[in-house]
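Chemist: Quick one: sequence and predicted model below, then my questions.
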Amino acid sequence: MITLTSAEENYLKAIYHLSDGGKKGVSTNDVSAEMKTKPASVSDMLRKLGEKEVIEYRKYYGLHITEEGKKMALQTIRKHRIWEVFLVQKLKFSWDEVHEVADALSHVKSKSLIQRLDEYLGYPKFDPHGDPIPDEFGDVRVRPRLPLNEIELGSTGQIVAVKDSSPAFLRYLDKVGAYIGARIKVIDKTEFDGSVEILVDNKKSIFMSKDVAGNILVMV
């Protein structure tokens, strides 16, 4: 049985995300930038992960996560997102506060703990940021969604997730009143700079830059 340290789990999770779920290769520089770590330290960690056969290196194609690596990454992601739901729903953390706490809790090895927590929460399908929660078998429920800046003028939809989950961005969304689950309508789009104006819940009008709108995901 493969056992990973907390640091190794974090690296594996990062590689999984960078590789788009194992669909493409990842460079050492990509991992270094994602983990905010010097390339020398990254190379040492990648060597360890390679020895445990959760990643492999292919010349000209970069790093690839193995099938076993995918399973382990998805279980870490599952635990992280379930803990985020618990922290927001039961302990009343705000959605911009939970990442670091959930990250620490996601490395707890008890399988029965996460199973009971999942049951206690009513088997949630999505975390507070709208990201899908893998089930115990690693299956992920995917729903169609588009960046808000790509929604056509006059179209309606529902905010279901955010691409940027940094605390600063989430606090900004709280400030302007754009939240997961909000019903929106695109009422204006500016060709010059790509900014948009949306109507939230048929009540409040919000102007957004192209960058902000591009980080909000909508199901139409």
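Modeler: Nice, I can see it.

Chemist: From here on, just use CA atoms for contacts and neighbour counts.
Modeler: Fine.

Chemist: what's the spacing between the residue nearest the centre of the chain and Phe169?
Modeler: Closest to where the C-alpha atoms of the chain average out (Cα atoms, centre = their mean) is Asp131, at 5.4 Å. Distance of Asp131 to Phe169, computed by Cα to Cα, to the nearest Å: 16 Å.

Chemist: Presented hereafter is structure B, for comparison with structure A:
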Amino acid sequence: MRAGEVSEVSQDYLKAIWSAQEWGGTPMTATELANRFGTTKANVTEVLKRLDELGLIVRVPYRPPVLTSKGETIALSMVRRHRLLETFLVESLGYGWDEVHDEAEILEHAASDRLVDRIDAFLGRPQADPHGDPIPGPDGQIESHESSLLLAEADPGSYTVIRVSDADPSVLAHLAEVGVRPGATVEVRDAGSASSDAGTGRVGVAIGGEPSEIDRAIASAVYLSVA
């Protein structure tokens, strides 16, 4: 079964279920899916039932849905479309990296596999999108970054930025201003104090030799390589 053989809603759900765990996150519950898509838990349950009937997920009462191999194939196809479209919009059409997520969310449903493959070739087969998320190959193979570390949790030392979450465009805009992008070297000078209230405080860093401070909540969007 290919991505084009299921509804756009099904495509979105499969991609969301897969993406939630890509960078070490927890599986998405029905309640979290409802919040993600701005709908009711009852509607989510109906969608999940259809996906289960199609053999794309496995539903277990009171537990998060699990993708089957067929469901994962479609999810990765949608992730590939999304990330290649984001890359094309930035590199070829001059979009900012904080502008492309919503555009790609729309375009990914209309793009054929043939068009996506042409974009991939045109761009020189990029390995990652503008935010550092790896782009699956046509065969669904994708690079893993299980050993990544959040800037908000990093000890003092020198690190390379490998990914910035695109969940919040305002965070992307702020990080671009201070030079935090994939490939940048960040020296953590003051990790700050770990508060019981996660997300408080600031992280002292140097980027390109320039000292700066980043709110811990914003630093939670930055993923670093671990030596």
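Modeler: Great, that's in hand. What you are looking at is a predicted structure, and each value in this text was computed from that prediction instead of being measured.

Chemist: What is the aligned counterpart of the residue nearest to the centre of the first structure in the second structure?
Modeler: Superposed on the second structure with TM-score structural alignment, Asp131 of the first structure falls opposite Asp133.

Chemist: could you point out the longest strand in the second structure?
Modeler: strand 157-164 (DSSP state E).

Chemist: Moving C-terminal from it, which element do we reach first?
Modeler: Downstream of strand 157-164 of the second structure, the next assigned helix or strand under DSSP states H and E is helix 169-177.

Chemist: and that following helix, how far out from the chain's middle?
Modeler: Here the centre of helix 169-177 of the second structure is set off from its chain's centre by 16 Å, with Cα atoms, centre = their mean, to the nearest Å.

Chemist: Is His109 of the second structure in contact with Val6, as I believe?
Modeler: No. Applying Cα atoms under 8 Å, one finds His109 of the second structure not in contact with Val6, separated by 10.6 Å.

Chemist: and those two? which has more neighbours close in?
Modeler: Per other Cα atoms under 10 Å, whichever of His109 of the second structure and Val6 has more neighbours is His109, with 18 against 13.

Chemist: Next, the contact list for the more buried one, please.
Modeler: Counting by Cα atoms under 8 Å, 6 or more residues apart in numbering, His109 of the second structure makes contact with Glu8.

Chemist: now do Val140 of the first structure
Modeler: Contacts of Val140 of the first structure by Cα under 8 Å, 6+ apart are Pro132, Ile133, Pro134.

Chemist: Most neighbours of all those residues, which one?
Modeler: Ile133 leads the contacts of Val140 of the first structure on contacts (other Cα under 10 Å) with 25 neighbours.

Chemist: So it is in contact with Thr76, correct?
Modeler: No. Here Ile133 of the first structure does not reach Thr76: they are 10.5 Å apart, not a contact under Cα under 8 Å.

Chemist: Surely Trp95 of the first structure touches Phe86?
Modeler: No. The criterion here is Cα under 8 Å, and Trp95 of the first structure misses it with Phe86 at 11.0 Å.

Chemist: Show me what Asn35 of the second structure lines up with in the first structure.
Modeler: In the first structure, Asn35 of the second structure lands on Ala33 (TM-score structural alignment).

Chemist: Just give me the mean distance for the helix or strand harbouring that match relative to the second structure.
Modeler: Assigned by DSSP H and E, Ala33 of the first structure belongs to helix 28-35. Helix 28-35 of the first structure, aligned to the second structure and superposed, deviates on average by 1.6 Å (mean Cα distance after the TM-score superposition for the first structure).

Chemist: Run through who's touching that helix.
Modeler: Tyr11, Ala14, Ile15, Leu18, Lys38, Pro39, Val42, Ser43, Gly62, Leu63.

Chemist: Quickly name whichever of these is closest to Ile187 of the first structure.
Modeler: Of all those, Ile187 of the first structure sits closest to Leu18, with 34.3 Å by Cα to Cα.

Chemist: Quick one: map the closest one onto the second structure.
Modeler: That one, Leu18 of the first structure, aligns with Ala20 by TM-score structural alignment.

Chemist: Let me see the ranges of the helices in the first structure.
Modeler: 6-18, 28-35, 39-51, 67-89, 98-105, 111-120, 167-176, 210-214 (DSSP state H).

Chemist: Just the buried residues of the third one, please?
Modeler: So the one you mean is helix 39-51 of the first structure. Neighbour-count burial for helix 39-51 of the first structure flags Pro39, Val42, Met45, Leu46, Leu49, Gly50 (criterion: 16 or more other Cα atoms under 10 Å).

Chemist: give me every residue that touches the fourth one.
Modeler: What that stands for is Leu46 of the first structure. Contacts of Leu46 of the first structure (Cα under 8 Å, 6+ apart): Ile55.

Chemist: Aligned against the second structure, show me the partner of it.
Modeler: Per TM-score structural alignment, Leu46 of the first structure is aligned with Leu48.

Chemist: any idea how far its match lies from Lys70 of the second structure?
Modeler: 15 Å.

Chemist: cool, Val60 of the second structure as well?
Modeler: 18 Å.

Chemist: Could you check which of the two has the larger neighbour count?
Modeler: Shown here are Val60 of the second structure and Lys70; by other Cα under 10 Å, Lys70 has more neighbours (15 against 9).

Chemist: who's in contact with the equivalent of the more buried one over in the first structure?
Modeler: Aligned counterpart of Lys70 of the second structure in the first structure: Glu68 (TM-score structural alignment). Contacts for Glu68 of the first structure (Cα under 8 Å, 6+ apart) come out as Glu53, Val54.
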